[in-house]
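**Student:** any chance you could fold what I've pasted below:
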Amino acid sequence: MQALEDYVAGLLADLEPLPAVVLPLAEAHGLVLAEDVPAALPVPPWTNSAMDGYAVRAADAAKADRSPVVLPVGGDVPAGAVPAPLAPGTAQRIMTGAMLPEGADAVVRVEDTDQAPGPRPLPEQVEIRVAPRPGLNVRRAGEDVGLGDPVLGAGAVLSAAALSALASAGAGSVRAVPRARVAVVSTGAELVDPGAALPAGSIPDSNSVLLAGLVVEHGAALASVSRSADTAASLAGVLTAAAAGADLVVTSGGVSAGAFDPLTMLAGDQAALDEGREMLAEDRAAGAAIRLRFARVAMQPGKPQGHGTVRADDGREVPLIALPGNPVSVLVSFRTIVAPALARLMGRDGVGGTGETSGSGGGPAALVLPRAGARPPVRARAAEAWKTAGGRQQYIPVRFVPAPTGAAARPGRGTVGPTRWVAPTHRLGSGSHLVASLPAAQALAVVEAGTPAVSVGDEVRLIALSRPAGPDDGELPPPLAEP
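**Tutor:** Sure, this is the predicted structure:
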């Protein structure tokens, strides 16, 4: 059997990030920036007021600490207006964010005058009760970012805050790596639509629902969902059609040694299958050209795996990842195999660190967001004992639980920070068919190959499971490890 790390490395070696495209900011959320972006505008673009109050020359109210200074009010400066110059010895009422009048060098808060805050008629004069200093409550043009300064470096993930920064610095669009379009194909004559009547021997097609959701949760775009019968001809046609609008095709089922597994039938070479050699499968009637490489990976669940390419009608060789068909195997395989492939396609892997630029970028590191990268691993203690997979690395869905009464960490098995405790989500552990218990899973616990058993208090590594954001986010432990 092949180690999971080696299998994933071989798969990733055949992938390149998708070509960058120019997108409006509104369509770029969550993508990875493909080039450094300098400021096209200073931020702020002009010197403005940080408070609602009165724009003045500081020298005109310098004695206000000893006795109030009364200045005539020459006009209003609402946000968005271009004010008239400030005449010496006068004040102008000004709103937060409004451009500072020429000649003014300070803003006195309305609370430090005799005027009441809120919508009121413009007063003829204002009594200043606090002596301002030059620069008081003033935001200088470019004090955040100057014209031409770096705003974001290539490799930054375009979060809401990042897009806001780009907009404020004058950008209306960005060059970014697009979302990968993923086509989902489930195989099996026994599959029926969810909710449909269930003939004897049939099962609901839960894998297509699971894969479609995982694609979106991992930041990719769902291109299509289709299903194939258990014949090589049916699968070849479905794969070719799926590849037409996709950057990646992910299948579930049909990669084992069963007599009716369509992917292995499509390969048609049992010796090559057994040896893990690449095979070219052609169906001339369907116009299909599919390259496949199968492997037995030392993981539980998910031992039978495959990957290759499908030739689309436009001549593109679209990557194909073939997963086993049991639902827990699909979840584990997606998280450990498909997720890294999506990261490669969308420019999210191979970069890390914080406060650094790439290419020609420079300037203050604080202005450059962290690049996409793996989080530090998180570990936990087993609150229950469970069986392991012997010579295979085990990935078992777990949930966070209170510490068992009287339990303590076993000595000599590593250290954990603030101790977290986990237990399998189902009494049958990592059974690949236990789909109904998956919603309870908050992470995958990783048990190294060769571990004889997991005992209470033993340390395990955790891999986070993707899930949509929700109101209970704050109740969960901090983000967990990437694979």
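**Student:** from here on, just use CA atoms for contacts and neighbour counts.
**Tutor:** Noted.
**Student:** now do the buried residues in stretch 104-113.
**Tutor:** Using 16 or more other Cα atoms under 10 Å as the burial criterion, the residues of stretch 104-113 that qualify are 104, 105, 106, 107, 108, 109, 110, 112, 113.
**Student:** measure the closest residue to residue 113 other than its chain neighbours to residue 62 for me?
**Tutor:** Once flanking residues are discounted, residue 113 sits nearest to residue 128: 4.8 Å by Cα to Cα, 6 or more residues apart in numbering. With the distance defined as Cα to Cα, to the nearest Å, residue 128 ends up 10 Å from residue 62.
**Student:** ok, now residue 80?
**Tutor:** Taken as Cα to Cα, the span from residue 80 to residue 62 is 29 Å.
**Student:** structure for this one too, so we can compare:
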Amino acid sequence: MDTRQEGTRNGGGRHSGTHHATSVEAHRAAVTELLAPLRAAGRTEQLALRDALGRGLAEDVTAPVSLPPFANSQMDGFAVSSMDMPDGGAELRVAAPVPAGAMPAPLQPGTAAPIMTGALIPAGADAVVPVEKAVPDRFPAPGTDSTVWLPATAAGTFVRSVGSDLEAGERALAAGTFLGPAQLGLLAGLGIEEVTVYQALTVLLVTTGDEVVEPGQPLPAGKIYNSNGTLLESAMRQAGLHVVRTRIATDRPEELQALVRSHAPLVDLIVTTGGVSMGAYEVVRQVLEGHGAEFLHVAMQPGGPQGIGTFDGVPFLGFPGNPVSCLVSFEMFLRPVLSGLFGSPPPRPRVRARLAHELVSPAAKHQVRRGSLQPDGTVRLEGGESSHLMHALAGSNALIHVPVGVSVLAEGDEVEVWML
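**Tutor:** Take a look at the predicted model:
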């Protein structure tokens, strides 16, 4: 729930201390194991290329043709035989031009054929001289009887050979590849019109808390607006998930149980925010603990309290209620696992950057801080450590990672940064 600070929720119980905390890597592996069955063979579909943007490829794709499928010109110029080109260059008779898409006649000895970019190299030619290197440096008018002087040129110059990009029979794309514009363009260039992709997962998103009200409603004293629902739904949709959002669940266990149970048969994954720590009103924990789910503390700040398991046989993940904590949980655990298992979303770009100022971190935890990567390659912290600082999150373009075992980093020290 949004109002409960992690500092209080993390206290007490066997998961409160760092001695029993689970590592980030171990919890991510547990999330992978939980969701891996959703990658079953039957959970794929065939889509036309125009509908496959943003999906993950479910099968290897083998190139049915070579790219390029024929030797062609890399430049507008003259197709020549390098054997006709002595060291000092040569005056050659101009042959019939070769436009793109045409089947040219074989090149006769002592001739040069004007050729367009992408056009088929004539038989007998093995090089192309750019038109700007010719004398005169232009193509003659069609049908005229003319000559052109060209400099010496080695075989293969400005010729795109068959299969120089990709040979027929080679693997064009591996299963699990994220299908962006470049990947779809490659498939189209191979003559492929549809691909097998993983089905998009449907996620039930439940926000809990008596203190939470929806935006647009009156805000009584002691209440807060539901930022988590919009925050996490947006992140999930951006990651290619279909999201089913429920009404806000109160802190009454029987209500939450009925709410989730009514939706569980229709979804692939259940994600809750709030109610996973050690407090007296942790409703998600009350409903699920001991009934298919466990609740633990991960050695991470923010986002230490986590829930994982199943509810009525459906995979379940419980994220903390503070807004930054729930988004960091998504970025650290759910998003990379979806990328690794299903190829969608693409992994977050990771770069190395130098801190613009000192950073202090708890040595026993993996700390994730909000930051802004600057044009000069430095990264500046945005806001403090607290997990409720939404304005600082909205002003950030990166997550700064400080691994376990590091307590102080000086200005200029290098850190790993995930671009948002």
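**Student:** work out the TM-score between the chains.
**Tutor:** Once the chains are laid over each other, their TM-score by TM-score structural alignment, normalised by the length of the second structure reads 0.75; 392 aligned residues with a Cα RMSD of 4.1 Å.
**Student:** residue 3 of the first structure maps to what in the second structure?
**Tutor:** Alignment note (TM-score structural alignment): residue 3 of the first structure maps to residue 21 of the second structure.
**Student:** its match: how many residues sit nearby?
**Tutor:** 19 (other Cα atoms under 10 Å).
**Student:** ok, back up a step: now for the residue nearest to residue 113 of the first structure: what does it line up with in the second structure?
**Tutor:** Aligned partner of residue 128 of the first structure by TM-score structural alignment: residue 148.
**Student:** pull the contacting residues for that match.
**Tutor:** Residue 148 of the second structure is in contact with 91, 92, 93, 94, 112, 134, 135, 136, counting by Cα atoms under 8 Å, 6 or more residues apart in numbering.
**Student:** swap in 7 Å and give it another go.
**Tutor:** 91, 92, 93, 94, 134, 135, 136 (Cα atoms under 7 Å, 6 or more residues apart in numbering).
**Student:** now residue 176 of the second structure: closest residue in space that isn't a chain neighbour?
**Tutor:** residue 343 (4.2 Å).
**Student:** so that neighbour sits against residue 53, correct?
**Tutor:** No. Residue 343 of the second structure is beyond contact range of residue 53, at 11.7 Å (criterion: Cα atoms under 7 Å).
**Student:** looking at neighbours, which among the contacts of residue 148 of the second structure is most surrounded?
**Tutor:** residue 94 (22 neighbours).
**Student:** just tell me what residue 263 of the first structure corresponds to in the second structure.
**Tutor:** Using TM-score structural alignment, residue 263 of the first structure lines up with residue 284 in the second structure.
**Student:** near the counterpart of residue 393 of the second structure in the first structure, how many residues? Count them for me, please.
**Tutor:** Aligned against the first structure by TM-score structural alignment, residue 393 of the second structure finds its counterpart in residue 438. A count of nearby residues for residue 438 of the first structure, using other Cα under 10 Å, gives 16.
**Student:** just the one 5 residues further on next, same as before
**Tutor:** A total of 23 residues lie near residue 443 of the first structure under the criterion other Cα under 10 Å.
**Student:** gap between it and residue 328 of the first structure?
**Tutor:** 13 Å.
**Student:** residue 430 of the first structure: what secondary structure?
**Tutor:** Judged by DSSP: H, G, I helix; E, B strand; the rest coil, the three-state class of residue 430 of the first structure is coil.
**Student:** the residue positioned nearest the centre of the second structure: what secondary structure?
**Tutor:** Taking Cα atoms, centre = their mean, the centroid of the second structure lies closest to residue 346, which sits 1.4 Å from it. At residue 346 of the second structure the chain is in coil, as set by three-state DSSP.
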